[in-house]
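> Pasting a predicted model and its sequence here:
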Amino acid sequence: MTRTARELLETTTRELAPDPRSNPLVPLIARGEADRATLAALALEQRWVIPADRTAFLHLAERSAAAPETAAYFTALADGEALAAGHLEVFAAACGVDATRAEAYDPLPGCQSYPAYVAWLALNAEPADIVLALTANFSAWGGYCATIAGALRTHYGFTDEACAFFDFFAEPAPGLDDAGVKAVRAALDEGRLDEHRAQRYARLLQRYEAMFWSALREHP
């Protein structure tokens, strides 16, 4: 029996859920054991990730001009990154990051491997496959953000405004979910989706995500 687009998205997300042990940093933040220098490094790395991902999503939207449902999905992602960028600056400021510190910071290769791979996908992969791969990865990212948002309030005394970056990604996004379903449904109907290839992309995204957190954990 052929699965629906929503069933395919849900099954892929469930089957590719990361090993909880693959993230060594978020549990430390959850317990209040990560120092503020690590939180600042998180903010500084995300200042590189967010604009890079937004550019990749805008490029994917352009590549998907002939597939309006797919283009709408990537446009929604790009719009979300733009909103998140504003929240990120508030979080960074709460971590003591100013323009001078940001300018002097050298990003970690292990952290920037994720956006580099997203950029590779944007240039080389079938956009419909990327929809499925990203959706599977976003579920784990949202869970991490929810944990961090709670810990920042409980253990670090951050304000709601300073936590808004993580709240943004932690909160359900029905509109984005619906856009993803529509994009996958259209791709299935038109034969543009390779499930095996999309899962391969998703597994790599998860490994690069794990590298991000491991690199931050090891950062002096």
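That came through fine.
> from here on, contacts and neighbour counts on C-alpha atoms
OK.
> Mind naming the longest helix for this protein?
helix 127-156 (DSSP state H).
> Other residues contacting the following helix or strand past it?
Toward the C-terminal end, the helix or strand that comes next after helix 127-156 (DSSP states H and E) is helix 160-170. When contacts are defined by C-alpha atoms under 8 Å, 6 or more residues apart in numbering, helix 160-170 is touched by residues 84-85, 87-88, 90-91, 94, 141-146, 148-149, 152-153.
> And for stretch 177-185?
4-6, 9, 69-70, 72-73, 128, 131-132, 135, 193.
> Tell me the one among the residues you listed nearest to V26.
Looking at the contacts of stretch 177-185 and their distance to V26, the nearest is T135, at 20.5 Å (C-alpha to C-alpha).
> and that closest one, what does it touch?
Going by C-alpha under 8 Å, 6+ apart, T135 touches L9, T13, G180.
> who wins for most neighbours among the residues you listed?
G180 (26 neighbours; other C-alpha atoms under 10 Å).
> Name the SS class of it, please.
Using DSSP: H, G, I helix; E, B strand; the rest coil, the structure places G180 in helix.
> here comes the other one, which I'd like you to weigh against the first:
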Amino acid sequence: MTVNPLVSLIARGEADRTTTLAALALEQRWVIPADRRAFLHLAQRAASDAPESAAFFTLLAEGEALAEERLGAFAAACGVTKASAAAYQPLPGCQAYPAYVAWLALNAAPAEAVLALTANFSTWGGYCATIAEALRRHYGFTDEACAFFDFFAEPSADLDRKATAAIRAGRDAGQVDEERARRYGHLLQSYEELFWSTLRGPVPRA
């Protein structure tokens, strides 16, 4: 897994709760619903000629809804209030990731989007597992406050099966350009890195 300076900072308990961790929560309040809508759009696009991809994106969208339900407890543990959440201005470097997911939802062949997204899942899941452990160890967060990260850290066999089926069906149908899918995946991972590096710099107090 790529070394992530911010995740390493959190792992050591050195990230500030009311600035850096709060900003992470607040940025995710924008990312999660945006990704969910993008996945629903991809599922709709794929429904007629790529049902395996549609099933994958439907499951992803359902997962984002569950994650959103868990995010509030993490935000509250970081000191985020309704007023500070309403006043928060999202950081462009953090929102580049969901913006590109939305681009994929509009432009990428569904099976190619599956490939691009799954390439980043293990990295994201590893980050979440590290953060969840650190929040308990160094910050005294409850299981409820860590549930958002626990959710993404837990491997999903069902999601893996659906991704494999979607990619196989897309290849069999000639709907996958491997080089283009790799390009999408590279950009997505670059925007993921930009998300974390943006939060690693100075962030506004929530």
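Sure thing, it's come through. These numbers come from a predicted model, not from an experiment.
> before we move on, back to that, going by distance to R200 of structure 1, which of the contacts of T135 of structure 1 wins?
For the contacts of T135 of structure 1, the nearest to R200 of structure 1 is T13 (12.7 Å; C-alpha to C-alpha).
> Next, that closest one: secondary structure please.
helix.
> Ok, G13 of structure 2 next?
Quick answer, by three-state DSSP: G13 of structure 2 is coil.
> isn't it right up against R136?
No. Using C-alpha atoms under 8 Å, G13 of structure 2 is not in contact with R136; the gap is 9.9 Å.
> how about the helices in structure 2?
So, for structure 2 - with DSSP H - the helices run 5-11, 22-46, 51-77, 82-87, 92-107, 110-139, 143-153, 157-172, 178-200.
> Which part of structure 1 matches the third one?
Residues 68-94 of structure 1 are matched to helix 51-77 of structure 2 when aligned by TM-score structural alignment.
> Tell me which residues of that stretch come out buried.
In terms of neighbour count (16 or more other C-alpha atoms under 10 Å), stretch 68-94 of structure 1 has its buried residues at 69-78, 80-81, 84-85, 87-92, 94.
> Stretch 16-28 of structure 2 too?
Quick answer for stretch 16-28 of structure 2 (16+ other C-alpha under 10 Å): R17, T18, T19, T20, L21, A22, A23, L24, A25, L26, E27, Q28.
> Can you find the partner of the fourth one in structure 1?
Using TM-score structural alignment, the partner of T20 of structure 2 in structure 1 is T38.
> contacting residues for its match?
T38 of structure 1 neighbours (C-alpha under 8 Å, 6+ apart): L216, R217, H219.
> Same question for P115 of structure 1.
V49, A52, D53.
> which residue in structure 2 lines up with it?
Aligned partner of P115 of structure 1 by TM-score structural alignment: P98.
> Buried only: go through the contacts of T38 of structure 1 for me.
Buried among the contacts of T38 of structure 1 (16+ other C-alpha under 10 Å): L216, R217.
> Adding distance to R197 of structure 1, write the contacts of T38 of structure 1 out as CSV.
Converted to CSV, the contacts of T38 of structure 1 look like this (distance: C-alpha to C-alpha, whole Å):
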residue, distance to R197 of structure 1
L216, 29
R217, 31
H219, 33
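> now the closest residue to Q46 of structure 1 other than its chain neighbours: how far from P127 of structure 1?
In space, and not counting its chain neighbours, Q46 of structure 1 is closest to L88: 7.7 Å by C-alpha to C-alpha, 6 or more residues apart in numbering. Computed as C-alpha to C-alpha, to the nearest Å, the L88 of structure 1 to P127 of structure 1 distance reads 27 Å.
> With A162 of structure 1 instead?
Taking C-alpha to C-alpha, one finds A162 of structure 1 at 34 Å from P127 of structure 1.
> These two: which is more packed in?
P127 (26 against 22).
> Residue in structure 2 paired with the more buried one?
Checking TM-score structural alignment: P127 of structure 1 goes with P110.
> residues touching its match, list them.
P110 of structure 2 touches L42, R45, A46, A50, S53, A54, counting by C-alpha under 8 Å, 6+ apart.
> From V114 of structure 2, how far out is the closest residue to S53 of structure 2 other than its chain neighbours?
Nearest in space to S53 of structure 2, with sequence neighbours left out and distances taken as C-alpha to C-alpha, 6+ apart, is A166 at 4.6 Å. Separation of A166 of structure 2 from V114 of structure 2 (C-alpha to C-alpha): 7 Å.
> now do A38 of structure 2
12 Å.
> Ok, G174 of structure 2 next?
Counting by C-alpha to C-alpha, the gap from G174 of structure 2 to V114 of structure 2 is 15 Å.
> okay, those two: which has more neighbours?
V114 (25 against 9).
> The more buried one against A55, yeah?
No. Using C-alpha under 8 Å, V114 of structure 2 is not in contact with A55; the gap is 10.9 Å.
> who touches both of those two?
With C-alpha under 8 Å, 6+ apart, V114 of structure 2 and A55 have no common neighbours.
> For S113 of structure 1, grab the count of nearby residues.
S113 of structure 1: 18 neighbours (other C-alpha under 10 Å).
> where's it relative to A128 of structure 1, distance?
Taken as C-alpha to C-alpha, the span from S113 of structure 1 to A128 of structure 1 is 22 Å.
> repeat for Y208 of structure 1
With C-alpha to C-alpha as the criterion, Y208 of structure 1 and A128 of structure 1 are 20 Å apart.
> For these two, work out which one has more neighbours and name it.
Neighbour count, other C-alpha under 10 Å: between Y208 of structure 1 and A128, A128 has more, with 28 against 21.
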